[in-house]
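Asker: Below is the sequence, then the predicted model.
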Amino acid sequence: MAHKKTLSSLFFQFLLLAFMCFFHNVNGDGLKVGFYEKTCPRVESIVQKITADKISLAPSLAAPLLRMHFHDCFVRGCDGSILIDSTKTNQAEKDGFPNLSLRGFQIIDAVKTAVEDACPGVVSCADILALVARDAIYQIKGPYWPVPLGRRDGKVSIASESATLPSPFANIAQLKAQFASKGLSVKDLVVLSGGHTVGTSHCSTIAIRLYNFTGKGDTDPSLDSEYVPYLKSKCKPTDTTTLLEMDPGSFGTFDESYYTNVLKRRGLFLSDSALLNDPETSDYVKLQAQSLGSTFLKDFQESMVKMGQVGVLTGSAGEIRRHCNMIN
C-alpha cells in the first residue's frame, strides 16, 4: 500500500540524495543510505518522530545522545555495545567510569520498541543509536547528515575497555593518536571536538585545572585568568554535582561559538585547550572563530559520517538484538 509522502519526508529524502553525492564509506563496507528500504522502509520516519517528540520535551538530552554515539564508536566500533546492561558475571561498558554520566538510554529503548513493532528482528540497535544521535541534534536545529545503515550489534561489552575513550584530560598528542587509531584524521579530531558546542559537564572535570593543576594548589595557566574566578564561583574543589555549560552562553545552540571560546582560552576541558597546541587544529579553531562564512556545520556532517562507520559489524557478523540492553 502506497504511503502519501508529506513535504517533510520529501525534504529529508532530498537531503539524503544530495548528501549521497558527496560522501563515501570509511571502513564501513556494507553500509549504505537506504539499507532498510525493502525490509523496514519506515524505520527512519519512526526514529525521527519518536526522537523529535522526546527531545521537544527534554532538549538537554540531545548532547548526551550525541556523546553516547561517539562513546559507542570509540570502543569496539559502532556496534551498540554501549547499550548493553551489566550482568552478575560481566560489568558492561555503560558502567565504565567515562560512561557513568551518559543519559538518554530510555529514548533508544522507546525507539527500538516502536521499530520492533513495525519490523521485528530487522533493524540493529547500533543503527538506531546512529539515527537517534543525528535526529536529536537536528531537533535542536543542528546539522543533518546522512546515516549509512546496515550495522549489526556486537555481543561483547566490557566496562574496562571504556578506559580507552578520549579523555577530557588528554593532550594533543594523545588525542591525535586515539583518533588516528580509528581511521579519523586530525581535522576530524578538531571538528568532532566541536560537538562540545552543546551540553554540560560536571565541575569534577575541571576541578584539577582550577585548584591543583601541578599538585601545588595552582591553576592551569592555559585557562583565561579572567575566566578562572567565574569558574571558581561555580565550582568548589570537591563539587561533583554542579553542571557547567561547555559552550557558555550558547550551550543549547549548535554553532561555531565553541571555537570562539577555545580561542579565548575558555575551553572547559584540557582536551579543548589542547587544540591550540597543534598547528593544524589551532588553524581550524582560528578559522571557525574568526570567519564569517564558517564551514563548521558542513565539516561536522562529513566527520560524523566517517565516525559512524568506524569498526562496524556487517553481513553475518554480530546479531540484531531484540532488546538493546541485552544480547539475544
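Answerer: Now that the structure is in, tell me what you want to look at.

Asker: contacts, neighbours, all on C-alpha from now
Answerer: Fine.

Asker: that's a helix at residue 300, yeah?
Answerer: Yes - counting by DSSP: H, G, I helix; E, B strand; the rest coil, residue 300 is found in a helix.

Asker: Tell me who's in contact with it.
Answerer: With contact taken as C-alpha atoms under 8 Å, 6 or more residues apart in numbering, residue 300 is in contact with 143, 191-192, 194.

Asker: ok, now with 10 Å
Answerer: Neighbour list for residue 300: 142-145, 188, 190-195, 306 [criterion: C-alpha atoms under 10 Å, 6 or more residues apart in numbering].

Asker: Mind putting the residues you listed into TSV with secondary structure, neighbour count and distance to residue 324?
Answerer: Below are the contacts of residue 300 laid out as TSV (DSSP: H, G, I helix; E, B strand; the rest coil; neighbours: other C-alpha atoms under 10 Å; distance: C-alpha to C-alpha, whole Å):
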residue	secondary structure	neighbour count	distance to residue 324
142	coil	20	26
143	coil	18	26
144	coil	21	24
145	coil	24	23
188	helix	22	28
190	helix	24	31
191	helix	27	29
192	helix	19	26
193	helix	16	27
194	helix	23	28
195	helix	21	25
306	helix	23	23
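
Asker: Farthest pair within these?
Answerer: For those, the farthest-apart pair by C-alpha to C-alpha is 144 and 190; their separation is 18.8 Å.

Asker: any idea how far residue 7 is from the residue nearest to residue 183 when sequence neighbours are not counted?
Answerer: Nearest non-adjacent residue to residue 183, counting by C-alpha to C-alpha, 6 or more residues apart in numbering: residue 310, 7.4 Å away. Distance, residue 310 to residue 7, using C-alpha to C-alpha, to the nearest Å: 33 Å.

Asker: Presented hereafter is structure B, for comparison with structure A:
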Amino acid sequence: MAAIVTLFCTLLIFSVSSLVNSLSLNYYDKTCPQAESAVTNAVQEATMNDNTVPAALLRMHFHDCFIRFTLVSCILKRCDASVLLDSVGNNTAEKDGPPNISLHAFYVIDNAKTAIEALCPGVVSCADILALAARDAVVLSGGPTWNVPKGRKDGRISLASETRQLPAPIFNISQLQQSFSQRGLSMEDLVALSGGHTLGFSHCSSFESRIHDFNTSQDIDPSMHPSFAASLRSVCPVHNTVKNAGATMDPSATTFDNTYYKLVLQRKTLFSSDQALLSTRMAKGLVSKFASSQEAFTKAFTKSMIKMSSLTGGQEVRLNCRVVN
C-alpha cells in the first residue's frame, strides 16, 4: 500500500511540475492579447474609488497561494483561485474560513473576469487574473512591476478547514520558517514577502494579545516599543466594542515602500510574526538590508512573488470565478 501511495504521489507531483513548466510570459499573446490590460483597468478603476483595494488584492493572492491541498500523503502547493470560490451547500469555502473573513475586493476580480470573457471566452483563468491583479496592486501603490508567468488553471476544491494552514500573526520564527519551507520558500523569501505588510490595515483581534494580558507577568509584549503599544491600546482598549477598530500596517499604508522594515527595527509592528524577523541573525540581516535599501527590497520582493505564485494544481478555466464549471 505504501508503495502505491508513493507511486501515486510521484505521478501527481510530476503532473503538477509539468503545469509549472508550462507557465510562460507570453501564454496569452495569441489567444487573449488584451487580458493583462483588462485586469489593469479593473484594478485601476477600483483603486480610484477605494484606496484599500491594492492591499486587499495582494493579501488575497498570498492567501490563495499559501493554502495546501492534502491528498493521501501528497501535499500540493497551489495558486489556483480556490480563494475566490463561494461556499455552496454544506461546503464552507476558503473565503469563509476564519483567517479570510476580512478579505475583500472580490468584485475587482469579478469585473476583470467579465471584461476578459467578453474579449476571449473561456481562455483566461481566474488564477492568472488574481496573480496579475496582485502585481497591478503593487504597481498602483508605487511599488515595482514584474512580468507575471501565466498559464495557471483554476482549482475545483475550496475548504475553509484548510485556512488553518496560513501563517498566523502570532507565529514565531521557527513556525514561519516551517510554513514557508513547506512551500519551497527560503528565509529570504520569508523576509521579502513579509514586506507586503507595508500595505493595509489590521483589526484589533490580530494583535490585541500583544497589548493586553500578554502573559501572567506582563500586560504588554516586551518586544513591542512601549510608546507604540500605548498608542495601540488607545485604539484597541480591553473589551473593545468598536466595530472594525484597528490600525494601519504602517503610517504609509497605501504606499508600497520599505517603511515596514524600518518599523521592525524600531519594534513598532503590529504582529508577533513581524517582530519575529529579528529572532535570527540571517533574518535580522535581511531586515536591515531591506530597511536601508528600497531597491534591494523591491528586487527581492518581485523575485519571491514570482517564485511563490508559480506552482499551481488547478484543472480548468472557470467561466465564473465564484463557481466551478
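Answerer: Good, I have the coordinates. Quick caveat, the model's predicted, so the values are computed rather than measured.

Asker: re earlier: want to throw the contacts of residue 300 of structure 1 into JSON lines with distance to residue 226 of structure 1?
Answerer: Converted to JSON lines, those look like this (distance: C-alpha to C-alpha, whole Å):
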{"residue": "142", "distance to residue 226 of structure 1": "30"}
{"residue": "143", "distance to residue 226 of structure 1": "33"}
{"residue": "144", "distance to residue 226 of structure 1": "36"}
{"residue": "145", "distance to residue 226 of structure 1": "38"}
{"residue": "188", "distance to residue 226 of structure 1": "30"}
{"residue": "190", "distance to residue 226 of structure 1": "25"}
{"residue": "191", "distance to residue 226 of structure 1": "27"}
{"residue": "192", "distance to residue 226 of structure 1": "27"}
{"residue": "193", "distance to residue 226 of structure 1": "24"}
{"residue": "194", "distance to residue 226 of structure 1": "23"}
{"residue": "195", "distance to residue 226 of structure 1": "25"}
{"residue": "306", "distance to residue 226 of structure 1": "38"}
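
Asker: out of these, who's nearest residue 217 of structure 1?
Answerer: Among the contacts of residue 300 of structure 1, residue 193 lies closest to residue 217 of structure 1 (C-alpha to C-alpha), at 28.5 Å.

Asker: Would it be right to say that residue 244 of structure 1 lies in a helix?
Answerer: No - under the criterion used here (three-state DSSP), residue 244 of structure 1 is strand, not part of a helix.

Asker: Can you verify my assumption that it contacts residue 232?
Answerer: No - Residue 244 of structure 1 is beyond contact range of residue 232, at 11.2 Å (criterion: C-alpha atoms under 10 Å).

Asker: who's more crowded, these two?
Answerer: residue 244 (20 against 15; other C-alpha atoms under 10 Å).

Asker: So what does the more buried one match up with in structure 2?
Answerer: Residue 244 of structure 1 maps onto residue 247 in structure 2 when the alignment is built from TM-score structural alignment.

Asker: Would you check that that match makes contact with residue 229?
Answerer: No - Residue 247 of structure 2 lies out of contact with residue 229 (C-alpha under 10 Å); the separation is 11.6 Å.

Asker: got any residues that touch both of the two?
Answerer: Common neighbours of residue 247 of structure 2 and residue 229, using C-alpha under 10 Å, 6+ apart, are residue 270.

Asker: Run through the strands of the stretch 51-200 of structure 1 in chain order.
Answerer: 200-202 (DSSP state E, counting those that start in this stretch).

Asker: still on that earlier bit, can you tell me which residues contact the match of residue 244 of structure 1?
Answerer: Shown in contact with residue 247 of structure 2 (C-alpha under 10 Å, 6+ apart): 200-204, 207, 231-232, 235-236, 253, 270.

Asker: With residue 30 of structure 2 as the reference, measure out to it.
Answerer: Per C-alpha to C-alpha, residue 247 of structure 2 is found 45 Å from residue 30 of structure 2.

Asker: Just to confirm, what residue in structure 2 is aligned with residue 113 of structure 1?
Answerer: Matched by TM-score structural alignment, residue 113 of structure 1 corresponds to residue 114 in structure 2.

Asker: count of neighbours near its match?
Answerer: By the criterion of other C-alpha under 10 Å, residue 114 of structure 2 has 17 neighbours.

Asker: same question, residue 216 of structure 1
Answerer: Other residues within reach of residue 216 of structure 1 by the criterion other C-alpha under 10 Å amount to 8.

Asker: likewise residue 90 of structure 2?
Answerer: A total of 6 residues lie near residue 90 of structure 2 under the criterion other C-alpha under 10 Å.

Asker: Which residue in structure 1 aligns with it?
Answerer: Using TM-score structural alignment, residue 90 of structure 2 sits opposite residue 89 in structure 1.

Asker: measure that match to residue 15 of structure 1 for me?
Answerer: Look at residue 89 of structure 1 and residue 15 of structure 1: by C-alpha to C-alpha, they are 45 Å apart.

Asker: Nearest to residue 50 of structure 1 among the contacts of residue 300 of structure 1?
Answerer: Nearest to residue 50 of structure 1 among these, counting by C-alpha to C-alpha, is residue 144 at 16.5 Å.

Asker: what's near enough to touch that closest one?
Answerer: Applying C-alpha under 10 Å, 6+ apart to residue 144 of structure 1 gives the contacts 12, 15-16, 19, 134-138, 297-298, 300-301, 304.

Asker: Which one (most neighbours) among those residues?
Answerer: If you rank the contacts of residue 144 of structure 1 by neighbour count (other C-alpha under 10 Å), residue 136 sits at the top with 29 neighbours.

Asker: Tell me which helix or strand comes right after whichever strand or helix holds residue 209 of structure 1.
Answerer: Assessed by DSSP states H and E, residue 209 of structure 1 sits inside helix 207-211. Downstream of helix 207-211 of structure 1, the first helix or strand assigned by DSSP H and E is helix 228-234.
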